[in-house]
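Asker: Okay, here's the prediction I keep looking at, along with the sequence it came from:
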Amino acid sequence: MSEASEPAIARVLIVEDDPMMQLGLEQSLSNQPDIEVVGRADDGYLAVEEATKLKPDIIVMDIGLPRMDGIAATAKIKEALPQVRIVMLTSHTTENEVIAALSAGADAYCVKGTTVERLLAAIDAAREGASYLDPLVARQVMDHLKTPTNAADAAAVGLLSQREIEVLKLMVEGRSNPEIAQALYLSPNTVKTHVRGIMNKLAVDDRVQAAVVALRSGLV
């Protein structure tokens, strides 16, 4: 009888110019059995150099960096290494900064001060090829992307069950699967099944696209 395979180890590069924040991140992430911190950088130029040298799976990236900011560094890294997943972890929350980071190729956006659980949820989403938005910035991003009500999107949303609609509304708020499970008194596996069903019915690839369809349909 074969043993269950061990979860793949995610190799993480931390890009943060605050030494205490960098140390705290390294300690928090190193405590996770499926994460290995393989490098650190404290400015944008070094981030690009280290990413090119180490080829990590995930980069946790600040925006306010010396010499080259995190948005410019993200764009350069994504151009050279499109397979690398980038999680922004920053205190910058203006609409322009959030949209610019996502446009540069960031896969997830977390606000500093968030819980370790939310950061790990963002990293997990990025690892799976999905997107993650901190609830503090999700609404402004959705508002930016919102367009007049679309009949096709409304028809797609009409295929969802009542429970799936409840889950989708929380996804629009930027809630993670564990947070949705807690809010709706469901198990995380049940929420995961609902999220998969929503994406299939809406014909989208990730949570951000699902939220955009919800907005364009007039659901929220």
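Answerer: Perfect, I can see it now.
Asker: okay, CA-based contacts and neighbour counts for the rest of this
Answerer: OK.
Asker: which of the residues in stretch 65-76 are buried?
Answerer: 65, 68-76 (16 or more other C-alpha atoms under 10 Å).
Asker: hold the first one in mind and look at this next one:
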Amino acid sequence: MTTHLMLIDDHALFRYGVGMVLAAGLVDIEIAEAASLEQALLQSDDAFDLVLLDLQLQGLNGLDGIALIKRKWPHSKVVIVSANQDKHIQDEALARGAHGFISKLETPSRMLELVGQVLAGQLPASTPVPNPDKKPRLSPRQSEVLELLCLGLPNKLIGRRLNLSENTVRGHVQAILQTLQVSSRSEAAFVARRQGLIN
């Protein structure tokens, strides 16, 4: 059975990254996107199983949008996805009817896990929000490798740029994946951009 999901966020890159993570990790999923609540509400009346909603949007904000979404799609689960770490905002979202709160600072694998829990009806009312000050610590060399990795360069070209052997680059990449708690280069790039680890 196909799962229908709506992703509302005004950052196209974030929508693209989350869409890739969810499409790769969930079976039989169809993802619709919107850059604003107004745009989302103009879409089909067919219900979505889950709506991932950013707090900070152009026009109507996410908190005010929860009720509008519930009115249009009464059976849809609404989850706030935001970089806002204010516990009061999280509590307010839940009080207004959100089914959960997922921090944008989560790793892709953790975000995928939480979305799966929501769809299965297992997410607790309050999802713990990680400390935004706890950014992954990379060595200066790893940061250089990560910058080039995010440009899509393969290990061989990264090695040429940094005057390193391909095996050394491979070791740095593996260390980066482990530090960022991700399993692929694309996930590493996604996390790096979201957490401000690259320029």
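Answerer: All right, it came through fine. All values derive from a computational prediction rather than experimental measurement.
Asker: Which of the buried residues of stretch 65-76 of structure 1 fall in helices?
Answerer: 70-76 (DSSP state H).
Asker: Would you check which pair of those residues lies furthest apart?
Answerer: 70 and 76 (9.8 Å; C-alpha to C-alpha).
Asker: can you pull out the helices in structure 2?
Answerer: Using DSSP H, helices in structure 2 cover 12-25, 37-41, 62-72, 87-95, 108-119, 140-150, 155-162, 166-180, 185-194.
Asker: I'd like those helices as TSV, with distance to residue 3 of structure 2 appended.
Answerer: Shown next, in TSV, are the helices of structure 2 (distance: least, C-alpha to C-alpha, whole Å):
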stretch	distance to residue 3 of structure 2
helix 12-25	11
helix 37-41	17
helix 62-72	17
helix 87-95	23
helix 108-119	9
helix 140-150	31
helix 155-162	37
helix 166-180	29
helix 185-194	23
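Asker: Out of those helices, flag the one nearest residue 126 of structure 2.
Answerer: Per C-alpha to C-alpha, nearest to residue 126 of structure 2 of the helices of structure 2: helix 87-95, 7.5 Å.
Asker: Taking structure 1 as the reference, give the residue range the closest one aligns to.
Answerer: With TM-score structural alignment applied, helix 87-95 of structure 2 matches the range 95-103 in structure 1.
Asker: Give me the mean deviation of that stretch from structure 2.
Answerer: Comparison of stretch 95-103 of structure 1 with structure 2 after fitting gives an average deviation of 1.5 Å (mean C-alpha distance after the TM-score superposition for structure 1).
Asker: could you measure the counterpart of residue 66 of structure 1 in structure 2 against residue 40 of structure 2, distance?
Answerer: When structure 2 is aligned by TM-score structural alignment, residue 66 of structure 1 is paired with residue 58. Distance, residue 58 of structure 2 to residue 40 of structure 2, using C-alpha to C-alpha, to the nearest Å: 12 Å.
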